[in-house]
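*Asks:* here you go, sequence then predicted model.
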Amino acid sequence: MKKWLIYTFAIAILAVLALQLFMFSTIQQQKNSDEKYFNMAKQEYKIFVPYIPDSLELFGENVPVDHVLVRERLENEIVRNMYWHSHTILLLKRSARYFPVIEPILSENGIPDDFKYLAMAESELTNAVSPVGASGVWQFMKSTAQEYGLEVRTDVDERYHLEKSTNAACRYLKASKQQFGSWTLAAAAYNMGGGALKRDVDAQKTNDYYSLLLNQETARYVYRIVALKLICEQPFQYGFFIRNKDLYQPIPVKKVSVSSSISSLVDFAAEYNLSFLELKNVNPWLRSDKLVVNTGKTYEINIPLSFSHTKLTENIADPYTIFKDSIVVE
């Protein structure tokens, strides 16, 4: 009898242990993809020397990476951006929201697609204001903006209008390309100004950017653009383990034409069930709480259709695939 009780008790203990093991296994299997992703990210993090291709182009023009000075300067910019994690991960996330606006405008104007990385280098794809007053994603000074057709006044500043400022940047870059003969020098002129660049080109008797001795900022400028191109096109190669679902998605909008003044943009926003903050987020070119519309002038105001993270991400293709790679984490 005692043996039977002991046997029964042992079986009961084994059954409980088996049940606990099964439950633990089930819980482990049910860990969501986010936990798996974060665990993998921790395990895979390494510090390593950046990859530099044997041949490389920017704006469709050769980057002479076999030259030791060029290679080391490029490596300097890649390392700085690879390991400035907070900066670069935000650039990658923003690129998904703003590049779809910039890319078709560059294409329509016959500007190489790589110039989207110039915008990234200029402003980090934000409506930044520099210490000298350059503003917007493309960092136009007020006088240059007006020269290239942008409206800049108290309540309207089209340097903050992504579509219009991108078109203005295209006109500037075309003029610089015509002056200097290469897109690479056009990019350098965007940074230091055409007059200053021409003086250096004439004095040093070369129109090869990679052979010019330039001021420190412009000497790094094109290399920074190349580095951003490499990292954005192969983020996983440079240590950025980001899923498609983690990128900032474009905010869907409808456009409303306005041909008369708006005395209160706060009230205008409320008519569309929006806060003033939400209206200004998708219309950063509106610089005050009202809009004065001169006779014969019409503006298009973006009305956001959704700020729901769930809605913005529900139709992402391959949400658990690593950005610009084929690895799936789910």
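*Replies:* Alright, I've got the coordinates.
*Asks:* use CA for all of it now, contacts and neighbours both
*Replies:* OK.
*Asks:* is it true that residue 77 touches residue 227?
*Replies:* Yes: in this structure, residue 77 sits in contact with residue 227. The criterion is CA atoms under 8 Å, and the distance is 5.9 Å.
*Asks:* who has more neighbours out of these two?
*Replies:* Neighbours per residue, other CA atoms under 10 Å: of residue 77 and residue 227, the larger number sits with residue 227, 24 against 19.
*Asks:* could you point out which element follows the helix or strand where that one lies?
*Replies:* With secondary structure defined by DSSP states H and E, residue 227 is part of helix 216-233. Elements were assigned by DSSP H and E; along the chain past helix 216-233, the next helix or strand is strand 253-258.
*Asks:* which elements pack onto the helix or strand following that next one?
*Replies:* Later in the chain than strand 253-258, the nearest helix or strand by DSSP H and E is helix 265-271. Contact here means 3 or more CA pairs under 8 Å, 6 or more residues apart in numbering; DSSP states H and E; on that basis helix 265-271 packs against helix 276-282.
*Asks:* and the helix it packs on, what does it pack onto?
*Replies:* Here helix 276-282 touches helix 265-271, strand 299-304, going by 3+ CA pairs under 8 Å, 6+ apart.
*Asks:* adding another structure so you can compare the two:
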Amino acid sequence: RQNVKSYYDLLLNSETARYVFRIVALKLILENPSIYGYNLNSTEKYSKQEFTSISIDSGISDFSRFSISQNINYKILKIANPWLRQKYLKNKNRKTYTLKILNSEYKVFTNYDTISTRIFKPKLINAFDSSVVNKKSDSLLKENILNTDIIKKEDNIETPIK
């Protein structure tokens, strides 16, 4: 549209122009991570997923039912085939499509050792006087409200200059 062959001659807004260099830097790091100090053990990398390809030359009325017939769920089918945009496939022209089906059980990569098992009771921060919440019928209990004066005192925050 701008009829130029150089990036430097393009008229781009400043935000877009900054992202181009970041994308190029990311591409270089991903191509050769060890050069830039990213040394991953094989245990730290994602394992390669093995797929079976299924050729389909007819329509599929419901991908969730189709995925169950393939012993997977709809979510896994969509992850393996991101080009699927709808819950069905109309194929009037009998075109051949290839769907990927995972061979092994799909695993969610979550480190369960880092998830805290203790019960967390969040404190509500109230910018107003907490003495107004004192009725038993109030849904906010007084002990769950943390007054802003306490926060300022604990964090040594001075009163802002006006």
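*Replies:* Received it, and whenever you're ready, just let me know what you need. The model shown is predicted, which means the values in this text are computed figures rather than measured ones.
*Asks:* ok, back up a step: who's in contact with the helix holding residue 227 of structure 1?
*Replies:* The list of residues contacting helix 216-233 of structure 1 from outside it, by CA atoms under 8 Å, 6 or more residues apart in numbering, reads 58, 73-75, 77-78, 81-82, 92, 114, 117-118, 120-121, 184, 187-188, 191-192, 213, 237-238, 324.
*Asks:* can I get the buried part of those residues as one ChimeraX selection?
*Replies:* Per 16 or more other CA atoms under 10 Å, the buried members of those correspond to this ChimeraX selection:
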select :58,74,75,77,78,81,82,92,114,117,118,120,121,184,187,188,191,192,238,324
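*Asks:* of the contacts of helix 216-233 of structure 1, which belong to helices?
*Replies:* Secondary structure of those is defined by DSSP state H; positions in helices are 73-75, 77-78, 81-82, 92, 117-118, 120-121, 184, 187-188, 191-192.
*Asks:* okay, the angle between the helix holding residue 227 of structure 1 and helix 183-192?
*Replies:* Relative orientation of helix 216-233 of structure 1 and helix 183-192, computed by axes from the mean of the first three to the mean of the last three CA atoms, to 10 degrees: 120 degrees.
*Asks:* quick one: map residue 51 of structure 2 onto structure 1.
*Replies:* The alignment partner of residue 51 of structure 2 in structure 1, by TM-score structural alignment, is residue 253.
*Asks:* that match is in contact with residue 301, isn't it?
*Replies:* No: proximity of residue 253 of structure 1 to residue 301 does not meet the contact threshold set by CA under 8 Å, at 9.3 Å.
*Asks:* out of those two, which sits in the busier spot?
*Replies:* Set side by side, residue 253 of structure 1 and residue 301 give different neighbour counts by other CA under 10 Å, the larger being at residue 301 (18 against 13).
*Asks:* nearest residue to the counterpart of that one in structure 2 other than its sequence neighbours?
*Replies:* Under the alignment defined by TM-score structural alignment, residue 301 of structure 1 is paired with residue 99 of structure 2. In space, and not counting its chain neighbours, residue 99 of structure 2 is closest to residue 54: 5.1 Å by CA to CA, 6 or more residues apart in numbering.
*Asks:* what's the local residue count around the one you found?
*Replies:* Residue 54 of structure 2 sits with 12 neighbouring residues when counted by other CA under 10 Å.
*Asks:* run through the residues that contact it.
*Replies:* Counting by CA under 8 Å, 6+ apart, residue 54 of structure 2 has contacts 98, 99, 100, 101.
*Asks:* how about residue 269 of structure 1?
*Replies:* Remark: with contacts taken as CA under 8 Å, 6+ apart, residue 269 of structure 1 is in contact with 275, 276, 279.
*Asks:* 10 Å instead?
*Replies:* By CA atoms under 10 Å, 6 or more residues apart in numbering, the contact list for residue 269 of structure 1 reads 275, 276, 277, 278, 279, 280, 303.
*Asks:* that one -> structure 2?
*Replies:* Taking TM-score structural alignment as the alignment basis, one finds that residue 269 of structure 1 is matched in structure 2 by residue 67.
*Asks:* please apply the same query to residue 280 of structure 1.
*Replies:* By TM-score structural alignment, residue 280 of structure 1 lines up with residue 78.
*Asks:* tally of neighbours for the counterpart of residue 24 of structure 2 in structure 1?
*Replies:* With the correspondence set by TM-score structural alignment, residue 24 of structure 2 lines up against residue 226 in structure 1. The criterion is other CA under 10 Å. On that basis, residue 226 of structure 1 has 23 neighbouring residues.
*Asks:* again, but for residue 77 of structure 2
*Replies:* Residue 77 of structure 2 has 21 neighbours, counted by other CA under 10 Å.
*Asks:* no further questions, thank you.
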